[in-house]
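1. Would you be able to build a 3D model of this:
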Amino acid sequence: MEKKQVFAADAVFVSNESDQDELLKNIYDHLLDSGYVKGNFLAHIIEREHNFPTGLSTKTLGADLPNIAIPHTEGEFVNKRLIVPVALKNPVTFGNMIKPDEKLQVKFLFMLLETNPDGQAKLLSQVMDFLARTPEKELKNFLNFTDPEAIYQYLLQKF
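-> Below you'll find the predicted structure:
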């Protein structure tokens, strides 16, 4: 799959938000305006995040890496297949995907937009592969970027 097809320059965000629901709403507003998602996307991604959290500890990839989250919902609420990177200036609390009762302070999101019901696993594995193969120092630097254009260009080159 072409990298340019899974990333869009107008779907890379940097957020000052510190509340999970508000963060998801702000991203949703932009994605809806751009036609990437449908009107009922927000309610479903929030509900899914509350019931099936997507926070991931990055401890296995490196000691000083910020935690990430990979929010997503069903394809029926999505218009275009994309990975939406979101850098967070403030940590946002997400439930841990592996241990849902555990809370993680997350600093970066890879929101998955997938129209195909069977495609989410592929997008998720692409994100996990990117994280696993990127050298720790480089990954730490990337996960702390606060410029949408720099994030976009990095992903086009390295993803």
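2. From now on I want contacts and neighbour counts done on CA atoms only, so please keep to that.
-> OK.
3. All the helices of this structure, in order from the start?
-> All helices of the chain, identified by DSSP state H, fall at 3-6, 20-33, 41-51, 120-133, 136-143, 148-158.
4. Could you export the ones you listed to CSV, including columns for mean neighbour count and distance to residue 62?
-> Output for the helices of the chain, formatted as CSV (neighbours: other Cα atoms under 10 Å; distance: least, Cα to Cα, whole Å):
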stretch, mean neighbour count, distance to residue 62
helix 3-6, 14, 25
helix 20-33, 17, 25
helix 41-51, 17, 25
helix 120-133, 14, 10
helix 136-143, 15, 6
helix 148-158, 15, 18
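5. how about JSON lines for those helices, with distance to residue 59 added?
-> Shown next, in JSON lines, are those (distance: least, Cα to Cα, whole Å):
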{"stretch": "helix 3-6", "distance to residue 59": "26"}
{"stretch": "helix 20-33", "distance to residue 59": "22"}
{"stretch": "helix 41-51", "distance to residue 59": "21"}
{"stretch": "helix 120-133", "distance to residue 59": "12"}
{"stretch": "helix 136-143", "distance to residue 59": "11"}
{"stretch": "helix 148-158", "distance to residue 59": "21"}
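6. of all those helices, which lies closest to residue 57?
-> Across those, residue 57 has its closest neighbour in helix 120-133 (11.8 Å, Cα to Cα).
7. Here is a second sequence; please produce its structure as well for comparison:
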Amino acid sequence: MPDVANKTLFDPTAVFVTEQTTQEGIFKEVSDQLLAKQYVKPEFLKNLWEREQNYPTGIDMSVVNPDYPNVAIPHTEGNFVNVRLVVPIKLVTPVDFGNMIEPADKFPVSFLFMILNNDPDGQANVLSEIMGFLTTTPAEDLQHFFNETNRAAIYSFLNTFFNQG
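-> Predicted structure coming up:
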């Protein structure tokens, strides 16, 4: 495997800006493209959807900054993916996700950080890196990032501000 693959958790060809207005639509659009790249296995979509229903991944960002939009971090087990990657997905229209802490609570989410992780021991690491990014990036910069709809700009921002351990 080339060395470059280990240097970043992001791929410029796996950054999405979607106009889908349902979880199902978002997951299908992104999964189809990830499957075409062979980043995920055919069962990925079904398992991603089931996991999100049973273990919601929405994060209420108002506790970090009341001006931030809410995010979600959908993922599934490593045996359904072929790579270690974070897939950023900007939602043009916010979509309701269940709260990771209080699953019965739902709130609108505007940005997804989908985790693809074929290393079962690495899931918590990637989640903590995402949370670190969300809590340590300067507020003004992060606010601009959340409003960005240009895929290249999203990728560039993440490569600049995302602290890779």
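8. buried sites along stretch 61-76 of structure 1?
-> Using 16 or more other Cα atoms under 10 Å as the test for burial, stretch 61-76 of structure 1 gives 61, 65, 66, 67, 68, 69, 70, 71, 72, 73, 74, 75.
9. looking at structure 2, where would I find the counterpart of that stretch?
-> Here stretch 61-76 of structure 1 aligns to structure 2 at residues 64-79, judged by TM-score structural alignment.
10. Show the end-to-end separation of that stretch, please.
-> From its first residue to its last, stretch 64-79 of structure 2 covers 33 Å (Cα to Cα, to the nearest Å).
11. Same question for stretch 6-26 of structure 2.
-> Note: stretch 6-26 of structure 2 ends 27 Å apart using Cα to Cα.
12. Quick check: the residue nearest the centre of structure 1 vs residue 55 of structure 1, distance?
-> Nearest to the mean C-alpha position of structure 1, by Cα atoms, centre = their mean, lies residue 110 at 1.6 Å. Using Cα to Cα, residue 110 of structure 1 is found at 10 Å from residue 55 of structure 1.
13. who touches both of those two?
-> 68, 69, 70 (Cα atoms under 8 Å, 6 or more residues apart in numbering).
14. Just name the closest of those to residue 19 of structure 1, please.
-> Nearest to residue 19 of structure 1 out of those is residue 69 (Cα to Cα; 13.7 Å).
15. Spit out the contact partners of the counterpart of residue 112 of structure 2 in structure 1.
-> Aligning on TM-score structural alignment places residue 112 of structure 2 opposite residue 109 in structure 1. Contacts for residue 109 of structure 1 (Cα under 8 Å, 6+ apart) come out as 68, 69, 70, 71, 84, 85, 86, 87, 88.
16. who's in contact with the longest strand along structure 1?
-> Criterion DSSP state E: the longest strand present in structure 1 is strand 82-95. By Cα under 8 Å, 6+ apart, the residues outside strand 82-95 of structure 1 that reach it are 5-8, 11-20, 50, 53-55, 69, 101-114, 123, 143-146, 151.
17. Narrow these to those that are buried.
-> By neighbour count, with 16+ other Cα under 10 Å, those hold 6-7, 11-15, 17-18, 20, 53-55, 69, 103-114, 123, 143-146, 151 as buried.
18. From those, which land in strands?
-> 13-15, 55, 69, 103-113.
19. quick one: which of these is nearest residue 33 of structure 1?
-> Nearest member of these to residue 33 of structure 1, counting by Cα to Cα, is residue 13, at 14.0 Å.
20. What residue in structure 2 is paired with the closest one?
-> Residue 13 of structure 1 is assigned residue 16 in structure 2 as its aligned equivalent, the criterion being TM-score structural alignment.
21. Excluding chain neighbours, what is closest to that match?
-> Spatial nearest neighbour of residue 16 of structure 2, chain neighbours left out: residue 89 (4.6 Å); criterion: Cα to Cα, 6 or more residues apart in numbering.
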